[in-house]
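Participant: could you work out the structure for the sequence below:
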Amino acid sequence: MIYQIQIMDTRTSAQDVMRCDLCETAVVQMHCDTCLVNLCKACVGEHISTGESKDHKVVTFQSRKSTSLYPGCTIHSKERSEMYCNQCDIPICVYCITSDEHQGHNILPLMQVAEEKKEKIINERNELNEKIYPTYQGIASDVQNRMSQLKREYGDLSTAITKHGEDWHREIDKLVQKLKAEVDEMKNTQLQTLQKHLDEIYKSILNIKEEINVVEIVLDTNDLSKLFKFESNSYIYRNLPHRIVSSLPEFIPGKIQEKLNERFGTLSLLSLTSDAHGYSMKTTLKLSDVGSSPPTRQLLDEPETVTTIDTGYGRLDNIACLSDEEIWTRGTSSNMKLFSINQGSLLKSITTKSGKWPSDIAVTKSGDLVYADAINGTVNIVKNEKIEEVIRLRTWRPQGVCSTSSGDLLVIMYNYVYEPTKVIHYSGSTEKQTIQFDDKGKPLYSSGLYNIYITENRNLDICVSDGGAKAVVVVNQAGKLRFRYTGHTPAPTIKPFNPLGITTDGQSHILTADYNNDCVHIIDHDGQFLCYIECGLSNPWGLCTDTNDNLFVAHTKNETGEIIKFKYMDT
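Facilitator: Model (predicted):
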């Protein structure tokens, strides 16, 4: 249940003109922030002369907000509580401190405790804004996508039944309709269950937003009594809803024989279960996850080298951060290695299923390693050190792969007949979108076998470093061309722009490795050049960033594959 706290401003809700608390006749003009007393100008002197031990702070009535409103002492009614007893967990006044009741207790200034309380509430609000609320939005999107997929698959199921029914002609029409009705009933059962699940998620999202609003009201008030009375309900939403898991019934056709109702085919039983571990809390801040933009950070004048890692590859091509402490690598070997960033030590090694070099690697939102295998035309995912084939291509070959903020895959691929390179957006193994031509029907990317890599920007733009075209090609989420970046003049070594690895950061900057010029280009999300990073790089190739916007560069120095970690933005 979400509790709404309605705050009434007693200073603006009086039924009549506010009167002086001393003479009770003149209009209020001044206010003592120390004693919380309203005064007229004539009574100021009399008030100051009373209670000589007090440091009266008299301000104009309009300026009275400048001081926090201390709660009154529950024991000494005329005193205000300026201290806090940790053992008793209550605000107390100066007279309470000297009483036997609080003797030997840990007494702290009330404002210190209030600041700690406020910081805790701010953390609660941040968790609601940055983790819980976007997680529920992602869950709602996931349920909607699965509902759409169910509709398509149920359509395919109905089509299969219909096609089989055509072979049986008129005598089995009634049976066909009966089975299709069962399909519709199963579909409706699943969709109704998922719709109910979605409605509950949306209800939770509304409650979370309402909780955030309540927190904002509490944080905005200067009445400490209300601050101490407030209790957050964010714990309710940390236990994420169960994930509804469903399986599609299978149509099993039978041979045409005498007992048509038995031989035509049946549907398997409907399976609809709830998985308590189906969803996980978001831990990485994405623009698609949160409605607000990240705080602006500035590029450093001189990037700082933080650490280097020797990977043991003769040539290091691609890297992908698993976390701020671990990084995956691939080079001139069938082994993909996981290294500790801080220690530089090898943690794990996975060999590709084909035994060939992977053409690219990426890490999914859930932390699984994905790699593209151009030799056998597959995209594979590594879960618990077991390799699962996700996508298999026939005439095309995957060159680059990345995991999107929604958990889908973007695969950029080529073929040997020199058709224009294309990007395919996959949900699981299902094609959702093809990006290959611009609005005028011209190819967006080069043709043939070139080094070409892909990433998704924070604003959901799709960014491709096209070695064949010598350009970074950026399209929006719908596949419409936004811009092409073809380098900046003068380049550090004044050689032709040769983009390889590509990545983005929390400010939506696009970073690409320039192999020829031994540097990294940084451009903004609209394609405007910002700066170069050189710092002793030699033939840079793969790039990635971590959650703190540190840059990792894979380069080959003295015939050794090495990773350099750079800090290139302020904190």
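Participant: only C-alpha atoms for contact and neighbour calcs from this point on.
Facilitator: OK.
Participant: ok, which stretches of the stretch 301-450 of the chain are strands?
Facilitator: 316-321, 326-331, 335-340, 346-351, 360-363, 369-373, 378-383, 386-392, 396-403, 409-415, 422-427, 430-435 (DSSP state E, counting those that start in this stretch).
Participant: His197 is nearest to which of those?
Facilitator: Checking these against His197 by CA to CA gives strand 422-427 as the closest, at 21.4 Å.
Participant: now the closest one, how far from the centre of its chain.
Facilitator: From the chain centre to the centre of strand 422-427 is a distance of 21 Å (CA atoms, centre = their mean, to the nearest Å).
Participant: go on, stretch 460-472?
Facilitator: That offset, for stretch 460-472, works out to 24 Å (CA atoms, centre = their mean).
Participant: quick check: Pro499 vs Glu534, distance?
Facilitator: 14 Å (CA to CA, to the nearest Å).
Participant: alongside the first, I'd like the structure of this one:
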Amino acid sequence: MDPLDRAQVLLLCDLCQRAAVQSHCELCQINLCKACVGEHLSDSYKRHNIVLYKHRTSTSSYPKCSNHLEKYCELSCEKCDIHVCSSCISSGKHHGHKIKDILRTPRSKKEYLRKDLKEFEQRLYPTYKKIARDLNLEKNKVEKHYKKLLSAVDIQEEDWYRQIKFIVKQQKSDIHEMKRKHLASLNEEEREVENKILQIKLCRFYLINELDSDDALLTSDYIYRNSEFRVLPHKLNILYPNFYPHQINTEQFYQMFGFLSSLSITTEEHGYTMKTLEAASFPPIKPLLDEPELITTIDTGYDCLYSVSCFSDEEIWTCGEDKLIKLYELQGNLLRSIKAKSACDIAVTWKGELVYTDYMKRTVNIVENDQIQEVIRLQGWTPYKIFCTSSGDLLVTMIKDYFEQSKVVRFFQSTEIQTIQFDLDGKPLYSSKHYIKDICENRNLDICVADYEARAVVVVNQIGKLRFKYSGPPSTTKGSFYPRGIATDSQSQILTADCYNNCIHILDQDGQFLRYIDNYVLNDPCGLCVDTIDNLFVAELRGGKVQKIRYLK
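Facilitator: Sure thing, here's the model as predicted:
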């Protein structure tokens, strides 16, 4: 007997949610009452196949019942939160429970998915990201504090050296051991938090894909994990040791030299607080200047300058044909240089670490304390352009061997979590015959690529769906559009360097042309970046100069 015929199982129309179900659209997988059939058929943009509910034949969309193997689970018990078949209903175990069509359940679950996704994006992920940032700052504090301790011991050692050399060595050893234990505790918690962040990001992308998917069965099997991430890790309460020097006393030099207080590491269950959900904040509106202003010029000394990236509002990293990556003050003073034989592009992480692509070794590398560490190594693909997103991911453009294909890959640390290569029709999003494809992320999380060979800026949303392509303004007196560098600002405006026409195009976030920056001579503009207060830095390919430009009021 059909479940609809049982009094305790009243299925309501999916449209009006008031009248009993009489019909079913097999193509739309929706249940209808008699009054709503006409309304459903009025949607002429879709095909429909209306049958009596009891004559529906789409059982292949339902899962098999685990208790009655010959039956399909066409229904879902909301109270028990399980799928049930007609025999399960007949058993009486679900008498009085609210029963729904299983294919209706995903539609209601979508709201829960949206709520979970909102919590992931606005609460869980920012909270764990802040914890990770705090741990990193704490590690820096550890370095400074223990360096101060060692310095205090060294000063005391200068006076006592001949008599207490053994004691000095012993106490230094104690300090290093305390530091090791201290860092080990922080590293352990940091690994736990980073693992949680990875899980959250994977869950987040799963939720995005589920919301975008029409696979009702897959959505109905969604497992809620938010409660797992709401339980924050215990926070370490650390009482730093200190060094207390004594005046020299030759008779009691061992006791009088000084002592270290103990290193105390405890955990605090509610030490971290969860970020509250709140409305998104928007930056103040900054209109474009009538005439952009050239603020300063930095001569980097490169014959060919590829890219520029802001380390801070006062310092910039530069990368070019030279075998050095250089850090400059805006006054033009060289602060640091990193030897990188085949660096192609650079970026700066939210921690302030330098990352770069090495096209000869096919690697992505990070620089920590002037030490180069390999993060990603590719096989069959060569990485070229790179960008660090607001969430800490790395976006990398890459070309397959022999220039057969190109794609954008998102990495979390060294884990590949997203590939963007084709549109919905299976056609390549990006050209493959040239490696120049600069990349950045917009404030609205769009991914923007300046595709030199395609003569277009290609913009996709955060899940990789094409939003638009920009190939230049509708009418122009300038020559062909060849975009190289690309950047975005606090207004979600897109800026791209038009190298052949020696100008910068400014677009809004939907790809509408706003204006050029071309009121003075740019010499083959190439790399672009924008600092935190929306100053534009333009790396000139020929001549090796970086121009700092103000273009917003």
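Participant: which of Pro499 and Glu534 of structure 1 has more residues huddled nearby?
Facilitator: Counted by other CA atoms under 10 Å, Pro499 of structure 1 and Glu534 do not tie: Pro499 has more neighbours, with 33 against 17.
Participant: excluding chain neighbours, give the residue nearest to the corresponding residue of structure 2 for that one in space.
Facilitator: Pro499 of structure 1 is assigned Pro483 in structure 2 as its aligned equivalent, the criterion being TM-score structural alignment. Sequence neighbours aside, Asp498 is the residue nearest to Pro483 of structure 2 in space, at 4.8 Å (criterion: CA to CA, 6 or more residues apart in numbering).
Participant: again with Tyr515 of structure 1
Facilitator: According to CA to CA, 6+ apart, the nearest residue to Tyr515 of structure 1 is Asn539 (4.7 Å).
Participant: report how many residues lie close to Thr315 of structure 1.
Facilitator: Thr isn't right for residue 315 of structure 1; it's Arg. Neighbours around Arg315 of structure 1, by other CA under 10 Å: 21.
Participant: ditto for Leu338 of structure 1
Facilitator: The tally of other residues near Leu338 of structure 1 (other CA under 10 Å) stands at 23.
Participant: excluding chain neighbours, what is closest to the aligned partner of it in structure 2?
Facilitator: Counting by TM-score structural alignment, Leu338 of structure 1 lines up with Leu327 in structure 2. Of all residues not flanking Leu327 of structure 2 in the chain, Trp317 sits nearest, at 4.4 Å (CA to CA, 6+ apart).
Participant: rewinding a little: so what's the residue nearest to Tyr515 of structure 1 up against?
Facilitator: By CA atoms under 8 Å, 6 or more residues apart in numbering, the contact list for Asn539 of structure 1 reads Asp514, Tyr515, Asn516, Asn517, Asp518, Cys519, His555, Thr556, Lys557.
Participant: so which of those wins on neighbours?
Facilitator: Busiest of those [other CA under 10 Å] is Asp514, holding 29 neighbours.
Participant: okay, now the residue nearest to Leu327 of structure 2: neighbour count?
Facilitator: With neighbours defined by other CA under 10 Å, the count for Trp317 of structure 2 comes to 24.
Participant: which one in structure 1 is aligned with it?
Facilitator: Using TM-score structural alignment, Trp317 of structure 2 pairs with Trp328 in structure 1.
Participant: that concludes my questions; thank you for your assistance.
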